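Engineer: Give the three-dimensional model of this entry:
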Amino acid sequence: MTQNWTTTNIPDQHGRLAVVTGANTGLGYETAKALAEHGASVILAVRDTEKGNQAAARMTGDVTVQALDLTSLDSIHAAAAALRNRTDRIDLLINNAGVMYTPKQTTHDGFEMQFGTNHLGHFALTGLLLDLMLPLPGSRVVTVSSTGHRIRAAIHFDDLQWERSYSRIAAYGQSKLANLMFTYELQRRLAPHGTTIALAAHPGISATELARNVPAPLRLPITWLAPLITQTPAMGALPTLRAATDPAALGGQYYGPGGRNQVIGHPRPVTSSPESYEADVQQRLWAISEDLTGVTFTGTGPS
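Structural biologist: As a prediction, this is how the structure comes out:
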């Protein structure tokens, strides 16, 4: 196994098209930048297209921008239609965008913001684009999770939208656990095709804008500790990049930093929480996600 994997290990990506959500800043920016530098045509799928264009201007290579608001099913459908008009193939779909620890609020469609954005938005986008990937050997769906999937995390089927009570930390944990369960169930459904694989990644603890909604009592301690326990967005993006490009990567693998407690370090395959591997919960979440979004996955049957 490659030790200290870095962007220098990324194989030539010429001829491949990658869609990266949330790519105007942070981990998504670093992921898109590295893919473009290695020859991929990259589409930055972002809510704020002005910021997306500014990000694209700082990158080298074939980089374009697509409007996408993951908090709106209408926007997701519009983005998928626009992408289908632009291309007949997608080699890499990087489900990177996300929100963390938001105050209680809902998406345009009434979903709890973290669950709706982090999980349901990417679930719908993947389902609408998957048929552009299935004919392509080596195509990959990579979804970014978090170590937060272990913190007070469960799929609260009795109150998925946190209508009875709300914990921003537990809601984030649910959304990130859902990212993993989606990946594992998607991989089971993709396996018979033998072309597209699904993988997950997490950045450890990286210094990005994602932490802007950290509850006030935690901000000062985190500010003090940040230099000791965080890594740069460029390092945090490496697990995603390895999942997306390493020829040895396998469907269903989860990549994260290789240091102690998966906090910092070079990427390697890691394990997720025992709960994340519960197939019956994965399948129940999948069925509910289809019902909530109205999106079914063409060409993939029950696992």
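Engineer: going forward, measure contacts between C-alpha atoms and count neighbours the same way
Structural biologist: Will do.
Engineer: For the stretch 201-303 of the chain, which segments count as helices?
Structural biologist: 216-229, 233-236, 238-245, 279-293 (DSSP state H, counting those that start in this stretch).
Engineer: neighbouring contacts of the shortest one?
Structural biologist: Taking contacts as CA atoms under 8 Å, 6 or more residues apart in numbering, the residues outside helix 233-236 that touch it are 26-27, 30-31, 202-208, 257, 264-266.
Engineer: Need the buried ones from these selected in ChimeraX.
Structural biologist: In ChimeraX, this line selects whichever of the contacts of helix 233-236 come out buried by 16 or more other CA atoms under 10 Å:
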select :26,27,30,31,202,203,204,205,206,207,257,264,265,266
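Engineer: now, among the contacts of helix 233-236, which is nearest to Val144?
Structural biologist: His202 (5.5 Å; CA to CA).
Engineer: I'd say the closest one and Val142 touch.
Structural biologist: No. Here His202 does not reach Val142: they are 10.2 Å apart, not a contact under CA atoms under 8 Å.
Engineer: Find the residues that touch each one of these two.
Structural biologist: Thr240.
Engineer: circling back: so which of the helices of the stretch 201-303 of the chain is nearest Ala154?
Structural biologist: helix 279-293 (9.9 Å).
Engineer: hmm, back to that, what about the contacts of helix 233-236, which are in strands?
Structural biologist: Under the assignment DSSP state E, the contacts of helix 233-236 contribute Pro257 to strands.
Engineer: among the helices of the stretch 201-303 of the chain, which is the most enclosed?
Structural biologist: helix 238-245 (a mean of 27; mean count of other CA atoms under 10 Å).
Engineer: Before we compare anything, build this one as well:
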Amino acid sequence: MTGWTADEMPRLDGKTVVVTGANSGLGFEATRAFVAKGATVVMACRSVERGTNAAAEIRADAGGVDGALDVRECDLASLDSVASFAEGATDDYDAVDVLCNNAGVMAIPRRETVDGFETQLGVNHLGHFALTCRLFPLLAAADGIEDGGADEVGSEPAERSGSGDARVVTQSSGAHERGEMDFSDLNWEESYDKWGAYGRSKLANLLFAYELQRRIDATDDAVGVRSVACHPGYAATNLQMRTAEESGTPLAAAVMRVANSVFGQDAATGALPLLYAATADVNGGAYVEPDGVLNMRGSPTVGRSNDASYDLDDARRLWDYSAEATGVDLSL
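Structural biologist: This next block holds a predicted model:
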């Protein structure tokens, strides 16, 4: 066990961090931790109102914060919104030191994004794919984070590019283990299983994170960006309650409340793998997860995701599909 806590994060004065879904749950707690260390946090939120309220709560709880909070609209279910957010960030910032691809939806009834993608794949993966590609020049321009905390290395990553690299941190889930990449029906148009769709989107997060690192490593020039994946374990957040509410069954909400209280860890602890991936000394391509039983709770450590997440053919096929579907690709 590492026993690592957010107190071990380095100072982040002068650093810029983008967090999607920053107004609630894991994103809210990560934002609170980043800004406490002096970072400027760009809170990329679907609802500016909720983001503004969250920023006010962080300021009030801390009695003032060391860093700055910048709330901006970014609806991952709309590629136009993603593009507008990235354009605004590019206009107003010279660099981004950390991008946290955190926001997501879980096990909802089938619906589609405004661009026609199944929502879980569209929000959890495709929106973040497009955002990462559009913000990559800002990441490449950053000085990055000076590594803090324990020195750990991943089991499958490529070689570390060097100390102080910028980070792309993509939030996955242990549910990736039930995901399957069916490229004949990625958007579940023929049949739909809400948990299968969630698992697929979380597997897609990992395929993307690892493929991004492989592409960075394959460049002739030093890019200075690391791509790292993580999962929070079982963190009791409003994500589970939204899933229960979407089911339309009162019993589901009651069961979820009991499960959260018995099995879940609080959101601040659930955010630790993301914070560790963003600031500790980990290789590009690492997978950070809790170190407890079944990796459901505990302190962050570097582990290994399932074999399917390292499938090179699936990763390349998914990348090609994502670039075509979003109209955005990464030129390294």
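Engineer: one step back: closest one of the contacts of helix 233-236 of the first structure to Ala279 of the first structure?
Structural biologist: Closest to Ala279 of the first structure, out of all of the contacts of helix 233-236 of the first structure and judged by CA to CA, is His202, at 20.8 Å.
Engineer: which one of the helices of the stretch 201-303 of the first structure lies closest to Ile43 of the first structure?
Structural biologist: Of all these, helix 238-245 sits nearest to Ile43 of the first structure, with 14.9 Å by CA to CA.
Engineer: Centre of the chain to that closest one, how far?
Structural biologist: 11 Å (CA atoms, centre = their mean, to the nearest Å).
Engineer: Who are the contact partners of Asn53 of the first structure?
Structural biologist: 64-65.
Engineer: Tell me how many other residues crowd Gly38 of the second structure.
Structural biologist: 19 (other CA atoms under 10 Å).
Engineer: Could you measure from the nearest residue to it once chain neighbours are set aside over to Cys45 of the second structure?
Structural biologist: If you skip the residues right next to it in sequence, Gly38 of the second structure has Gly67 as its closest partner in space, 4.0 Å away by CA to CA, 6 or more residues apart in numbering. Between Gly67 of the second structure and Cys45 of the second structure the distance, using CA to CA, to the nearest Å, works out to 18 Å.
Engineer: which of those two has more neighbours?
Structural biologist: A direct count of neighbours by other CA under 10 Å for Gly67 of the second structure and Cys45 places Cys45 higher, at 25 against 20.
Engineer: quick one: what's aligned to that one in the first structure?
Structural biologist: The alignment partner of Cys45 of the second structure in the first structure, by TM-score structural alignment, is Val46.
Engineer: Does that match touch Ala67 like I think?
Structural biologist: Yes. Between Val46 of the first structure and Ala67 there is a contact under CA under 8 Å: 5.3 Å.
Engineer: follow-up on the earlier one: so who does the match of Cys45 of the second structure touch?
Structural biologist: Val46 of the first structure neighbours (CA under 8 Å, 6+ apart): 21-24, 52, 65-69.
Engineer: In ChimeraX, select just the buried ones from those residues.
Structural biologist: Command for ChimeraX that selects the buried part of the contacts of Val46 of the first structure, burial taken from 16+ other CA under 10 Å:
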select :21,22,23,24,52,65,66,67,68,69
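Engineer: Map Asp94 of the second structure across to the first structure for me.
Structural biologist: In the first structure, Asp94 of the second structure lands on Asp88 (TM-score structural alignment).
Engineer: Which strand or helix spans its match?
Structural biologist: Here Asp88 of the first structure is covered by no helix or strand, with elements defined by DSSP states H and E.
Engineer: can you count the residues close to it?
Structural biologist: Close neighbours of Asp88 of the first structure, defined as other CA under 10 Å, add up to 11.
Engineer: Could you double-check that it lies in contact with Leu132?
Structural biologist: Yes. Judged on CA under 8 Å, Asp88 of the first structure makes contact with Leu132 at a distance of 6.1 Å.
Engineer: Quick check: chain neighbours aside, which residue is closest to Gln240 of the second structure?
Structural biologist: Per CA to CA, 6+ apart, closest to Gln240 of the second structure is Met256, 6.8 Å.
Engineer: Correct me if wrong: that neighbour contacts Asn238.
Structural biologist: No. The criterion here is CA under 8 Å, and Met256 of the second structure misses it with Asn238 at 10.3 Å.
Engineer: Show me whatever sits in contact with both of those two.
Structural biologist: With CA under 8 Å, 6+ apart, Met256 of the second structure and Asn238 have no common neighbours.
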